[in-house]
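Visitor: what follows is a predicted protein model with its sequence.
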Amino acid sequence: MKYNLLGKSDLSVSEVSFGCMSLGDDDAENKQLLHQALDKGINFFDTADLYAKGENERTVGKAFQGMRDQVYIATKVGNQWRPDGSGWDWNPRKEYILQAVDKSLQRLQTAYIDLYQLHGGTIDDPMDETIEAFELLQQQGKIRYFGISSIRPNVVREFVIRSSIVSVMMQYSLLDRRPEEAVLPLLQQHNIGVLARGSLAQGLLAGKPAKPYLNYVTDEVRKAAEAVSALAGESGNAAATAVRYVLQQPAITTAVLGIRTNEHLKDALAASTTTAPLADQAIQKLQAALPLNKYEQHR
């Protein structure tokens, strides 16, 4: 397993990491899968207070009880569940963040969070207030570092300018190359790590039947998937090839893969053990499979 420093932090994270959102409700099964991942070298585990109304954090915390120094735990804040449980509302206010972190710490059974992320955001948010909350939590020792989870270039740029974020989580894959235009170069320039999610494009690059995705029609998605499959060659592991495309981008620190089953973990580990980077010719073949897409909103 290869490890990369996350931006300006001292967190050396595995280049393939564990997206916990898809975990089920069986604590024992979750613990077994999480421990298998750790045994194989995955040391970064990403969750959120939103997932399963906090139960996702709880099961992760329970699995790693007594092993806190062996893992990096990232979670997110900003989506506040309504009292009746009917849904959630966006809340990036300082007062809410300072309350929410204590609940996350309790569910995770930890004294600190390695990476605390704003789970979304718009250009109209009270960003300075949000940043104040994160900086205060750092001073209090409740979080080590903070970042944001956003696909909005205008929001990302503002946080780069105003704050000391160490990371941005964003969707990135062969079927979503929008970050390549401006966001990835900006973050690389400022030494801010990128946590790439959606590397398999909802499984469309790993064998699922083609369907429209973003601005691509079904035939274009199928063509991209076929290019990935052809490059995978005899190994037949299209998922690993799709992830390697993401990891060849120098701005990417880790690919956060949703893992729910042993098969998912196997695919994730296959991507990490394929240490040789994709050749330039292979990258060009993949990119030639379909036209480049760009952000149309929030530029």
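Guide: The structure has been received and is ready for your questions.
Visitor: alpha carbons only for contacts and neighbour counts from here, please
Guide: Noted.
Visitor: quick one, helices of the stretch 101-250 of the chain?
Guide: In the stretch 101-250 of the chain, the helices defined using DSSP state H, counting those that start in this stretch lie at 127-140, 153-162, 183-189, 218-232, 238-247.
Visitor: putting a second one here so we can go through both:
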Amino acid sequence: MQYSKLGRSSLEVSKIGFGCMSLTGGTSENQLIIDQALDLGINYFDTADLYEHGENETKIGALLKSRRDQVILATKVGNQHRADGNGWDWNPSKKYILSAVEDSLKRLQTDYIDLYQLHGGTIEDPVDETIEAFEILKQQGKIRYYGISSIRPNVIREYVQRANIVSVMMQYSLLDRRPEEECLELLHDHNIGVVGRGSIAQGLLAGKPAAPYLNYSEAEVAQAAEVIRSITDQSSSSAQTAIRFVLQHQALDSAVMGIRTLAQLKDIAAAGDFPPLSNWEIELLIKAVPAAYYTAHR
């Protein structure tokens, strides 16, 4: 497994991260998958207090407890569940963040969170208040670093200019190259790490039947998948090629992948050992479909 320093932090994260939201098996099955992921060199595990009403944090906390010193644990905050259990509301306030972290620490069975991320964000948020909450948590030792999870260029710019974020999680794949227009270069120039999600576009780049995706038609999705297949040899898989496309960008430090089975784990983890794609392979891929641009939140 290859590793990368996450932005300006001291965190050495595996090029393949484990997206815990997809972990839906029984306890023994999940433990087997987590242990195998660690043995394969995956050290970055990403969850959120929103997932399964907090139960995902509880699950991953128990699964990682015995090997906590070997992992970089990331979770997210900002979506507050309603008291009646009917949905949630966006709440980036200082008061809520300082309260929510205590619940996450308990569920994760840990004294500290390696990377605490704002789970979204709007340009109307009280950004300075949000930043102050994260800085207080750093001073208290409850978190080591903080970042945001956002695809909104205007929000990302605000945090780049005003906060000590070390990372941004954003969707990025051959079928979603919107971050290339501005965000990836901006973050790289400021030594802020990028954690990619959606690298295989809901499986559409890894063998799932073609279907419309974002602004792409079914035919365009099929074309992108076919080009990926065309440069994938018999010793690798389409998923690995799609992940390598994401990781070839200099701004990307890790690709967080949803993993449900041991077979998926072994296939995906192997991509973290592959060399970069060649220039001609990258050129073929970027010509497969036209790049799109963000139309809102610019």
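Guide: Received the coordinates, thanks. This one's a predicted model, so the numbers in the text were calculated from it and none came from an experiment.
Visitor: rewinding a little: nearest to G198 of structure 1, of the helices of the stretch 101-250 of structure 1?
Guide: G198 of structure 1 sits nearest to helix 238-247 of all those, at 9.4 Å, using C-alpha to C-alpha.
Visitor: just checking, what packs against whichever helix or strand comes after that closest one?
Guide: Per DSSP states H and E, the first helix or strand lying C-terminal to helix 238-247 of structure 1 is strand 252-258. Secondary-structure packing of strand 252-258 of structure 1 (3 or more C-alpha pairs under 8 Å, 6 or more residues apart in numbering; DSSP states H and E): strand 3-5, strand 12-14, strand 16-19, strand 193-197, helix 238-247.
Visitor: mean shift of strand 252-258 of structure 1 relative to structure 2?
Guide: Here the mean offset of strand 252-258 of structure 1 against structure 2 after fitting is 0.3 Å, by mean C-alpha distance after the TM-score superposition for structure 1.
Visitor: got the angle between the very next helix or strand once past that strand and strand 252-258?
Guide: Following strand 252-258 of structure 1 in sequence order, the next helix or strand is helix 262-273 (DSSP H and E). Between helix 262-273 of structure 1 and strand 252-258, the angle comes out at 170 degrees (axes from the mean of the first three to the mean of the last three C-alpha atoms, to 10 degrees).
Visitor: buried stuff in helix 262-273 of structure 1?
Guide: Buried residues in helix 262-273 of structure 1, counting neighbours by 16 or more other C-alpha atoms under 10 Å, are found at L265, D267, A268, L269, A270, A271, S272.
Visitor: go on, stretch 285-297 of structure 2?
Guide: L285, I286, A288, V289, A291, A292.
Visitor: A242 of structure 1 maps to what in structure 2?
Guide: In structure 2, A242 of structure 1 lines up with A242, judged by TM-score structural alignment.
Visitor: oh sorry, the question was meant for M170 of structure 1
Guide: Superposed on structure 2 with TM-score structural alignment, M170 of structure 1 falls opposite M170.
Visitor: and for its match, the neighbour number?
Guide: Around M170 of structure 2 there are 21 other residues, counting by other C-alpha atoms under 10 Å.
Visitor: contact partners for it?
Guide: Shown in contact with M170 of structure 2 (C-alpha atoms under 8 Å, 6 or more residues apart in numbering): S149, S150, I151, P179, V194, V195, G196, R197.
Visitor: considering those residues, which possesses the most neighbours?
Guide: V194 leads these on contacts (other C-alpha under 10 Å) with 29 neighbours.
Visitor: I figured that residue hits H249, correct?
Guide: No. Checked against C-alpha atoms under 8 Å, the pair V194 of structure 2 and H249 is beyond contact range at 9.9 Å.
Visitor: just to revisit the earlier point, how close does the match of M170 of structure 1 get to I243 of structure 2?
Guide: Noted for M170 of structure 2: a distance of 14 Å to I243 of structure 2, by C-alpha to C-alpha, to the nearest Å.
Visitor: what do you get for T295 of structure 2?
Guide: Counting by C-alpha to C-alpha - T295 of structure 2 and I243 of structure 2 are separated by 25 Å.
Visitor: what's the answer for R68 of structure 2, then?
Guide: Applying C-alpha to C-alpha, one obtains 27 Å for the distance of R68 of structure 2 from I243 of structure 2.
Visitor: these two: which has the busier surroundings?
Guide: I243 (29 against 16).
Visitor: that older thread, redo the buried residues of stretch 285-297 of structure 2 as a markdown table? Include distance to F45 of structure 2 and secondary structure.
Guide: Shown next, in a markdown table, are the buried residues of stretch 285-297 of structure 2 (distance: C-alpha to C-alpha, whole Å; DSSP: H, G, I helix; E, B strand; the rest coil):
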| residue | distance to F45 of structure 2 | secondary structure |
| --- | --- | --- |
| L285 | 29 | helix |
| I286 | 29 | helix |
| A288 | 32 | coil |
| V289 | 31 | coil |
| A291 | 30 | coil |
| A292 | 30 | coil |
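Visitor: ok, so of those residues, who is nearest N164 of structure 2?
Guide: A292 (29.3 Å).
Visitor: the closest one contacts D176, correct?
Guide: Yes. Proximity of A292 of structure 2 to D176 meets the contact threshold set by C-alpha under 8 Å, at 7.1 Å.
Visitor: list the contacts for L205 of structure 1?
Guide: L205 of structure 1 sits next to A224, A225, V228, A238, A239, A242 when contact means C-alpha under 8 Å, 6+ apart.
Visitor: now Y216 of structure 2
Guide: Residues in contact with Y216 of structure 2 (C-alpha under 8 Å, 6+ apart) are L175.
Visitor: one more pass at 6 Å, please.
Guide: Contacts for Y216 of structure 2 (C-alpha atoms under 6 Å, 6 or more residues apart in numbering) come out as none.
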